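K.L.:
Next comes the sequence, and after it the predicted model I'd like to discuss.
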Amino acid sequence: MRRLAPRFALRFVPFSASLLAVTLMGLASPASSQDTKSWPNNTIAIVSGFPGGAATDIYARRLGVELNKEFGVSFISDNRPGAGGNIASSLVAQAKPDGYTFLLGTAGTHAINPALYSKLSFDVVNDFSRIALLGTLPNILLVNPEKHPEIKTCQDLIAAAKKAPGTLNYASTGNGASGHLAGTQFATASKTSYVHIPYKGQGPAMTALLSGEVDFFFNQSSPSLGAIQSGKVRALAVTSSQRVSVLPNVPTVAEACNLPGFESTTWYGLFGPAALPTEIQTRMSQAVLKAIRTESFRQWLVSQAIQPIADGGPAAFKRTQLADMKAWAKIVKDSGAHID
């Protein structure tokens, strides 16, 4: 995985559990008008539900650098992995809504998980305020060229699957993860069958692909780039409706696999607790949108194969989330994935 996070140790420091406890201290009630006027005057945490070094952590750190310039306070990335991101989501849903705790959520945590988990300790819609949609990203269909030198295209993969139904397997970062569901969509669309093998995160799943333990892997675009560019894996296709500029020679699944209309993308979004004061939500939203629309940030997004959003404001963000919840619910049902 290519590490692209910039150095900014003087401003962006590891987040301790004690600091989080201070951040979340107090009743989950709106900040007072005086607090709102003086906000921000303390460290702000961006919590994410995946390990340090994951794409969400890299994004949170990069965004924190820009927001530090805007507000003059430190932003810290606090990674709380576990339960498909639900631990981090629950923490932020219950946090004091004073503008010092935010969540870098994903389509997985806030559109897929409601259909995947039989019970959540929070409501993905009503227990959060939406700050900004941060970008969309595809998965990339990867194979190990040493294990499968004969599979050079997506059509080769489909042909191999039809020749020996149910014998090829693929990795995912967990049951119900976007890569698992992309594999389900792919199997349905191509009328093929595969064995799904879930792993605990991107790192173990990529290791399984590189070691030859699995045949292919629908991995998120950002952490795939280093392995693709080094030649350790072969990228057969991207799951977005259009090619990504950082990989111009990699076709879409729709064109490479002759599956018109195929698309399977996810998104990142910044959330706050539900009762976040309107003034803070507005200021934070404006600052985030300003940051991610700068030319330097847009270039960084493109380098990570993340597609910038034309309208990422709170209203558009909510519409996207609600529409995706409906769409992913059907895909989860078709996949048979379920977590108690």
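P.N.:
Alright, I've got the coordinates.

K.L.:
can we go C-alpha only for contacts and neighbour counts from here?
P.N.:
Fine.

K.L.:
Pick out the residue nearest the middle of this protein.
P.N.:
residue 106 (4.5 Å; C-alpha atoms, centre = their mean).

K.L.:
hang on, it packs against residue 267?
P.N.:
Yes: if you go by C-alpha atoms under 8 Å, residue 106 and residue 267 touch, sitting 5.5 Å apart.

K.L.:
and the gap between residue 234 and residue 242?
P.N.:
19 Å (C-alpha to C-alpha, to the nearest Å).

K.L.:
Tell me which of the two has more neighbours.
P.N.:
Just comparing residue 234 and residue 242: by other C-alpha atoms under 10 Å the higher neighbour count belongs to residue 234, 24 against 15.

K.L.:
check contacts around that one.
P.N.:
By C-alpha atoms under 8 Å, 6 or more residues apart in numbering, the contact set of residue 234 is 142, 143, 144, 145, 152, 228.

K.L.:
dropping in the other structure now:
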Amino acid sequence: MRMLHRRTLLAATGTLALPGLARAEWPDRPIRLIVPFAPGGGTDTTARIVAATLGEKLGQTVVVENRAGAGGAIGMAAAAQAAPDGYTLVIGHVATHVVNMAVQKNPGYDTARDFVALGITSTAANILVVNPRRQLGITSLESFVAACRAKPGELSYGTAGVGSPAHITTALFLKQAGLEAQHVPYRGGAPANTDLVAGNLDFMFAGASDCLPHIRAGRLRGIVAASAQRLSGAPDIPTIKESGYPNFSFEIWHIITARAGTPAPVLRKLRAAVSETLTAPVVLERITAMGVDATPLTGDAAQAKLDSELARWVPLIRAAGISTD
């Protein structure tokens, strides 16, 4: 009887210990990091920088999976439909996690409902650039505003498409300044930059990594940055806030998120590993080399940033009437 009782007790104890044991062993297989854009862009590059070190911290391979389309909505929806077990993460930016909530009626996911923040990797902003060969006399934000007012609705600007960060930056600034211009959407930022350099556009808010080589070569002129502070990669270019519009900035940050409902022990381990990853010297160095500011923000601070950006920008974007539908 004593032997039977002991076996029964051991079986019961083992059964009760299994859930805790399963959590302690996480992760026991590779982790997916979904990139909701095509390979080669800033989000993809950031993901691959992060994945290598994050895998080392977790003791498992982190596999980058590109799921492009619909302004990032396809990849985001795939991540939202994954099991909340910590084995599927997604890296996006202000457009995927905030802007799409305002410009798409049914993106297939809801940021506030479906995701929890692990960490913000970096912050960048678009730079207002013009082609000096267009002879518009634009050398400052003041002269840019004057040129737009002299030809209302005539100056043209390119973007990576409706709802892209460049489009949102431009549309919101034009609205605040009471200006009009002609939007020319492209299938990506690179062809828009090419046309601006070629003289087929008048201006655009371009990503720093895309336009700084042209600015340094004299092919484009940088006017202002849409960041809260001057960009470390372009310290000579003033911000819009410095140039007469103290309430305007629109920054582009990259964020790693997990599915809402991820078990608390797994979430704690993920957040700790992401924090160690984003502050690792090799990661900071490689992200800064991309021409953006490495601004590691993790855990509750990253979640607070995401929540505040949703509360701030979604109503403003909707009020501006910007929609992809």
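P.N.:
Received the coordinates, thanks. These figures come from a predicted structure and were not determined experimentally.

K.L.:
Mind checking the TM-score on these two?
P.N.:
Once the chains are laid over each other, their TM-score by TM-score structural alignment, normalised by the length of structure 2 reads 0.86; 308 aligned residues with a C-alpha RMSD of 2.3 Å.

K.L.:
which residue lines up with the residue nearest to the centre of structure 1 in structure 2?
P.N.:
Aligned counterpart of residue 106 of structure 1 in structure 2: residue 93 (TM-score structural alignment).

K.L.:
How about that match, nearest residue that isn't a chain neighbour?
P.N.:
Distances taken as C-alpha to C-alpha, 6 or more residues apart in numbering put residue 254 closest to residue 93 of structure 2, at 4.2 Å, once the chain neighbours are dropped.

K.L.:
One more: residue 317 of structure 1?
P.N.:
Excluding the flanking residues, the one nearest residue 317 of structure 1 by C-alpha to C-alpha, 6+ apart is residue 133, at 5.5 Å.

K.L.:
Report the separation between that neighbour and residue 316 of structure 1.
P.N.:
Counting by C-alpha to C-alpha - residue 133 of structure 1 and residue 316 of structure 1 are separated by 8 Å.

K.L.:
Also residue 305 of structure 1?
P.N.:
The gap separating residue 305 of structure 1 from residue 316 of structure 1 is 22 Å, by C-alpha to C-alpha.

K.L.:
Make sure I have this right: the residue nearest to residue 93 of structure 2 is in a helix.
P.N.:
No: applying DSSP: H, G, I helix; E, B strand; the rest coil, one finds residue 254 of structure 2 to be strand, outside a helix.

K.L.:
And it? What does it align with in structure 1?
P.N.:
In structure 1, the residue equivalent to residue 254 of structure 2 is residue 268, according to TM-score structural alignment.

K.L.:
Relative to structure 2, which residues correspond to stretch 165-173 of structure 1?
P.N.:
Against structure 2, stretch 165-173 of structure 1 falls on residues 152-160 (TM-score structural alignment).

K.L.:
Could you give me the buried positions within that stretch?
P.N.:
Across stretch 152-160 of structure 2, burial judged by 16 or more other C-alpha atoms under 10 Å covers 155, 156, 157, 158, 159, 160.

K.L.:
Give me the residues contacting it.
P.N.:
148, 166-167, 179-190, 192-193, 196, 201-206.

K.L.:
now do the same end-to-end measure for that stretch.
P.N.:
Stretch 152-160 of structure 2: ends 23 Å apart by C-alpha to C-alpha.

K.L.:
May I see the buried residues of stretch 152-160 of structure 2 organised as a markdown table, with distance to residue 268 of structure 2 and secondary structure added?
P.N.:
Shown next, in a markdown table, are the buried residues of stretch 152-160 of structure 2 (distance: C-alpha to C-alpha, whole Å; DSSP: H, G, I helix; E, B strand; the rest coil):
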| residue | distance to residue 268 of structure 2 | secondary structure |
| --- | --- | --- |
| 155 | 50 | coil |
| 156 | 48 | strand |
| 157 | 44 | strand |
| 158 | 42 | strand |
| 159 | 39 | strand |
| 160 | 36 | coil |
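
K.L.:
what's the closest of those residues to residue 43 of structure 2?
P.N.:
residue 160 (14.3 Å; C-alpha to C-alpha).

K.L.:
contact partners of stretch 111-123 of structure 2?
P.N.:
By C-alpha under 8 Å, 6+ apart, stretch 111-123 of structure 2 touches 80, 97-98, 101, 251-260, 270-271, 274-275, 278, 287, 292-300, 302-303, 306-307.

K.L.:
Onto which residues of structure 1 does that stretch map?
P.N.:
With TM-score structural alignment as the criterion, stretch 111-123 of structure 2 aligns to 124-136.

K.L.:
Where do the helices of the stretch 151-300 of structure 2 begin and end?
P.N.:
165-177, 189-198, 208-216, 264-278, 281-288, 299-319 (DSSP state H, counting those that start in this stretch).

K.L.:
Go through those and name the closest to residue 47 of structure 2.
P.N.:
With C-alpha to C-alpha, the closest approach to residue 47 of structure 2 among those belongs to helix 281-288: 10.1 Å.

K.L.:
once aligned to structure 1, how far is that closest one on average?
P.N.:
Once fitted to structure 1, helix 281-288 of structure 2 is off its aligned match by 3.5 Å on average (mean C-alpha distance after the TM-score superposition for structure 1).

K.L.:
May I see the buried residues of that helix?
P.N.:
In helix 281-288 of structure 2, counting by 16+ other C-alpha under 10 Å, buried: 283, 284, 286, 287, 288.

K.L.:
could you list every residue that touches the alignment partner in structure 1 of the last one?
P.N.:
Right, the one you point to is residue 288 of structure 2. Matched to structure 1 by TM-score structural alignment, residue 288 of structure 2 sits across from residue 302. By C-alpha under 8 Å, 6+ apart, the residues touching residue 302 of structure 1 are 244, 245, 246, 308.

K.L.:
who wins for neighbours among these?
P.N.:
Per-residue neighbour counts (other C-alpha under 10 Å) across the contacts of residue 302 of structure 1 peak at residue 244, which has 23 neighbours.

K.L.:
before we move on, the earlier item: TSV for the contacts of residue 302 of structure 1, including distance to residue 46 of structure 1?
P.N.:
Converted to TSV, these look like this (distance: C-alpha to C-alpha, whole Å):
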residue	distance to residue 46 of structure 1
244	27
245	28
246	27
308	20
